[in-house]
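K.L.:
got a predicted model here, sequence first, then my questions.
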Amino acid sequence: MDFFTEYGEGNRYKIEEVIGKGSYGVVCSALDTHTGEKVAIKKINDIFEHVSDATRILREIKLLRLLRHPDIVEIKHILLPPSRREFKDIYVVFELMESDLHQVIKANDDLTPEHYQFFLYQLLRGLKYIHTANVFHRDLKPKNILANADCKLKICDFGLARVAFSDTPTAIFWTDYVATRWYRAPELCGSFFSKYTPAIDIWSIGCIFAELLTGKPLFPGKNVVHQLDIITDLLGTPSPEAISRIRNEKAKRYLSSMRRKKPIPFTHKFPNADPLALRLLERMLAFDPKDRPSAEEALADPYFKNIANVDREPAAQPVMKLEFEFERRRITKEDIRELIYREILEYHPNMLREFLEGTESTGFMYPSAVDHFKKQFAYLEEHYAKGSTAAPPERQHNSLPRPSVLYSDNRTQSTTNVTEDLSKCVIRDDARRAQLDSSSVGANRVPQAGGATRPARGVGSAERYGNYASPAADQYEQRRIANGVSPRSSYPKRIPTCKGETSEADRIDVRQTGQPKPYIPNKLPTTVDGRNGHW
């Protein structure tokens, strides 16, 4: 319960153990009591503390919804937050994977060539699907590849991914804060802005595959310069043509002034590896991005001849530009909150339908009266501060009826008796009104439809409002005086015997008590978050 705090849907899951922690929050394994399935629940804390972090979370959950593939981790559910406009944490339910590729490499020194082949095939098959959707992952590394004991791999963590829209399909400008330095393509090294292609992900896959073969990182650079040094130690000094295509001038000068290095044959670096595997690895680790194969071309390499199957290597539909319009404009924290909430609704079809139709009727298990009042106050603060006099929305959900009324002397009164007392009160009220109708001195009445009258709510002279008096108001005041209505209007004082009665002796002068507060209709609100309900 401490894990889920206010999230009512948390009752569905039985938390078992913590399986991961980070700056974002914590990941726990849990049992879904509805399906009997084991899942991983990622709790992300205070997601709106920084807009950049919230944007990364939005990007990840949106992409994982759009990219459904066996080699990409799946979001099964996202818990509905307790308030649309006030939530801070989110709970994302993933399929449970046992480990990640970093731990597999670290703990296993007995992986076979078949393991290497099957691992690389899955990674390239998932990457083909991602790239055909015009998405660049940009942060591929062993820790971002989940693994099971049956050798199944799944790509995860799309927080740094980007979408290349149809008007810029092959190259785009973005910051170079992408893959961890050890898995970063050379065209990204040393540049704050780079023009690059999906080949950056192919380079990262090559680095991961080399780490599988040797059990340790291939290019563990200590900084950008050292990274370029150890890359060129293996691949040799790049050709002048490749250097000329590097965008960053400092990196270009550094590589041009570098002493000439000869490439080291991959058969020397990886002496026990399959020659076909090394041939493909050498293609993926080409210094010039244009020399690297696409994921689809790599899958067609002879290395996968015995396991490749085009029918099991689907392509994706390109991601629609509208889905990532937020990437093209400056957005506020409130904008991000609304967009994340909209993504969460994708996992709650009934509420999504109401949201799209604009109805948003209550679909929650336990509507709260406190939230109804919160909604009313929020409405009044928003609208009355702007001068609006519109009444707040009607409350749509009432409390359960009570069978009796309790009194302080511990006696009870049935509903029938309460009704009779109200009837008597109405009769006495009507008699009082008739008595008031017979007198025109000190009357405080306002004409009603059908000729009925009742005590007014402090209708006074326009002079009370100071500078807001107008000629029309003066004419109206003169007509009231001519009709026998006193300009010294007052509030009726309640008599304990009956709510409808007023005492002539107990009238309170408005001018003595000051200007009355504006009358606000006594209407109960719906919810605190504009969704006409709570859960």
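P.N.:
Right, received. Where do you want to start?
K.L.:
okay, CA-based contacts and neighbour counts for the rest of this
P.N.:
Will do.
K.L.:
give the closest residue to the residue nearest the centre of the chain in space, chain neighbours not counted.
P.N.:
With distances taken as CA atoms, centre = their mean, the chain has Ile340 as the residue nearest its mean C-alpha position (1.9 Å). Distances taken as CA to CA, 6 or more residues apart in numbering place Leu58 nearest to Ile340, at 5.7 Å, with adjacent residues excluded.
K.L.:
just confirm the one you found is within a strand.
P.N.:
No: under DSSP: H, G, I helix; E, B strand; the rest coil, Leu58 falls outside any strand and is assigned helix.
K.L.:
one more structure, for comparison:
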Amino acid sequence: MPQENAGGRAQAEQRKKNSPEMDFFSEYGDANRYKILEIIGKGSYGVVCSAIDQHTGDKVAIKKIQNIFEHLSDAARILREIKLLRLIRHPDIVEIKHVMLPPSRRDFRDIYVVFELMDTDLHQVIKANADLTKEHHQFFLYQMLRALKYIHTANVYHRDLKPKNILANANCKLKICDFGLARVAFNDSPTTVFWTDYVATRWYRAPELCGSFFSKYSPAIDIWSIGCIFAEILTGKPLFPGKNVVHQLDLMTDLLGTPSTDTISQIRNEKARRYLISMRRKQPIPFSEKFPNADPSALKLLQRLLAFDPKDRPTAEEALADPYFKGIAKVEREPSCQPISKMEFEFEWKKFTKEDVKELIFREILEYHPQLLKDYMNGSEKTSFLYPSAADNFRRQFASLEENGGRNGALNRKHVSLPRTTTVHSTPIPPKEGPAATSQAPQRIPTDQEE
């Protein structure tokens, strides 16, 4: 009798496997496509595992974002990030390869996002390498500005650029990630209204954001952040590690000198304006003194990036044309992006409910499932095909990994930027083999063809 029951179950399972639902599912989001390797990150957002995409052989990072609708602001951030990363695809911006289909359209709490896997991040590269060459410095800045040109021509401000949000590979490739705080500007003006929810890391925050200096701001906030990151690449230490806003302004003016009366007069925050007016007069420190070992042409560009007044900073496109990049800059490798449609981000200025955001996130997931998206757009969507879900299989696998892999003490990633592995410290490479950093950090500059 038990054998008969077992045979019946086997036949039922076989019928399921042969059903149209299973055929569909093997094409769209079947968990068997990915072979999980290990947990590489864990934080308040969930868990990240490295995996092999068995269709392509590529290594990927699968990020489980859990309880996404617990707080509406978190759900909006996730929606914003996955939408932006779909709309602004560029070699210097991290790519979402796939988003797994949830078990049902209405009843899901977690999502599984598949990214390209990067070796480490720029914070770890800087920390682990005291021997980055001038070629590394130049190529790192070139890639960051090239990404920024693309982002800004799409009318997007990143707003949270810092070394931990720039991913790195062993071949010197950098990619900007973590667009959760990014915003899209839709007016024709080069500036846009001040967003009150700006909470990015203070050390890389432009002076106009310290104390809400201006009622409007521009993409120059990201240019300042890139300047701070580049200075950190040159010295191995953060440039302005302020303990609070006042200390941050003190550090800025110690290096750059007291801002002009004209600049101070534009500051809308009366307290900040009074503080700068009352500050003792400071003379700027020559950058050649602050950065004694740096290429003089690098310092000329850095001084432009770190202008206290935002209108004095170059655009990313202007910075790319700087003489510092002679020999590596090519306009045809520095594309612009079409401005993002206002319709894509209507949720930013309308009141929305949890159900609204859930529907919008589901719609973004369907972008990675073309046939389902077509059915959805035609109004012929069915829900039966959502069973069984790859996400259900992954939930069990992640639970097992968290239980067994979470005890090794290596899960120290607390911030919410996109996935990366930990860095491996340097093994020196003989000079004849080319510019070296670490086995996980940069080792050589890629050729044009490799890019």
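P.N.:
Okay, I see it. Just so we're clear, the structure is a prediction, and the values are computed from it rather than from any experiment.
K.L.:
so after superposing, what's the score?
P.N.:
The pair, once superposed, lands on a TM-score of 0.78 when counted by TM-score structural alignment, normalised by the length of the second structure; 362 aligned residues with a CA RMSD of 1.6 Å.
K.L.:
hmm, back to that, which position in the second structure aligns with the residue nearest to Ile340 of the first structure?
P.N.:
Alignment note (TM-score structural alignment): Leu58 of the first structure maps to Leu79 of the second structure.
K.L.:
ditto for Val446 of the first structure
P.N.:
By TM-score structural alignment, Val446 of the first structure lines up with nothing in the second structure.
K.L.:
was I right to think Val446 of the first structure contacts Asp437?
P.N.:
No: using CA atoms under 8 Å, Val446 of the first structure is not in contact with Asp437; the gap is 11.0 Å.
K.L.:
and the alignment partner in the second structure of Pro142 of the first structure, how close does it get to Lys358 of the second structure?
P.N.:
Matched by TM-score structural alignment, Pro142 of the first structure corresponds to Pro163 in the second structure. As judged by CA to CA, to the nearest Å, Pro163 of the second structure and Lys358 of the second structure stand 31 Å apart.
K.L.:
pretty sure Ala40 of the first structure belongs to a strand, no?
P.N.:
Yes: Ala40 of the first structure: assigned to a strand according to three-state DSSP.
K.L.:
show me what it lines up with in the second structure.
P.N.:
Ala40 of the first structure maps onto Ala61 in the second structure, by TM-score structural alignment.
K.L.:
ditto for Ser244 of the first structure
P.N.:
In the second structure, Ser244 of the first structure lands on Ser265 (TM-score structural alignment).
K.L.:
please apply the same query to Asp233 of the first structure.
P.N.:
In the second structure, Asp233 of the first structure lands on Asp254 (TM-score structural alignment).
K.L.:
what comes up buried for the strand or helix carrying that match?
P.N.:
Using DSSP states H and E, Asp254 of the second structure maps to helix 245-256. For helix 245-256 of the second structure, a neighbour-count test (16 or more other CA atoms under 10 Å) marks 245, 248-256 as buried.
K.L.:
so which residues of the stretch 1-150 of the second structure form helices?
P.N.:
Listed in chain order, the helices of the stretch 1-150 of the second structure (DSSP state H, counting those that start in this stretch) span residues 2-17, 20-27, 72-87, 122-128, 134-153.
K.L.:
could you export the ones you listed as a markdown table, including distance to Lys216 of the second structure and mean neighbour count?
P.N.:
Output for the helices of the stretch 1-150 of the second structure, formatted as a markdown table (distance: least, CA to CA, whole Å; neighbours: other CA atoms under 10 Å):
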| stretch | distance to Lys216 of the second structure | mean neighbour count |
| --- | --- | --- |
| helix 2-17 | 58 | 11 |
| helix 20-27 | 47 | 15 |
| helix 72-87 | 22 | 18 |
| helix 122-128 | 30 | 21 |
| helix 134-153 | 16 | 21 |
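K.L.:
quick one: the strands in the second structure?
P.N.:
Counting by DSSP state E, the second structure has strands at residues 34-43, 46-53, 59-65, 96-99, 111-116, 120-121, 156-157, 166-168, 174-176, 183-184, 192-193, 216-217.
K.L.:
the fourth one maps to which residues in the first structure?
P.N.:
So that's strand 96-99 of the second structure. With TM-score structural alignment as the criterion, strand 96-99 of the second structure aligns to 75-78.
K.L.:
equivalent analysis for the fifth one, please.
P.N.:
Counting by TM-score structural alignment, strand 111-116 of the second structure pairs with residues 90-95 of the first structure.
K.L.:
any chance you could list what contacts the matching stretch?
P.N.:
38-45, 47, 73-79, 81 (CA atoms under 8 Å, 6 or more residues apart in numbering).
K.L.:
the same query, at a cut-off of 7 Å, please.
P.N.:
Outside stretch 90-95 of the first structure, the residues that touch it by CA atoms under 7 Å, 6 or more residues apart in numbering are 39-44, 74-79.
K.L.:
equivalent analysis for stretch 329-343 of the first structure, please.
P.N.:
Under CA under 7 Å, 6+ apart, the answer for stretch 329-343 of the first structure is 48, 51, 54-55, 58, 62, 84.
K.L.:
please, where are all the helices along the stretch 201-350 of the first structure?
P.N.:
224-235, 240-244, 249-257, 266-269, 275-284, 295-299, 333-345, 349-357.
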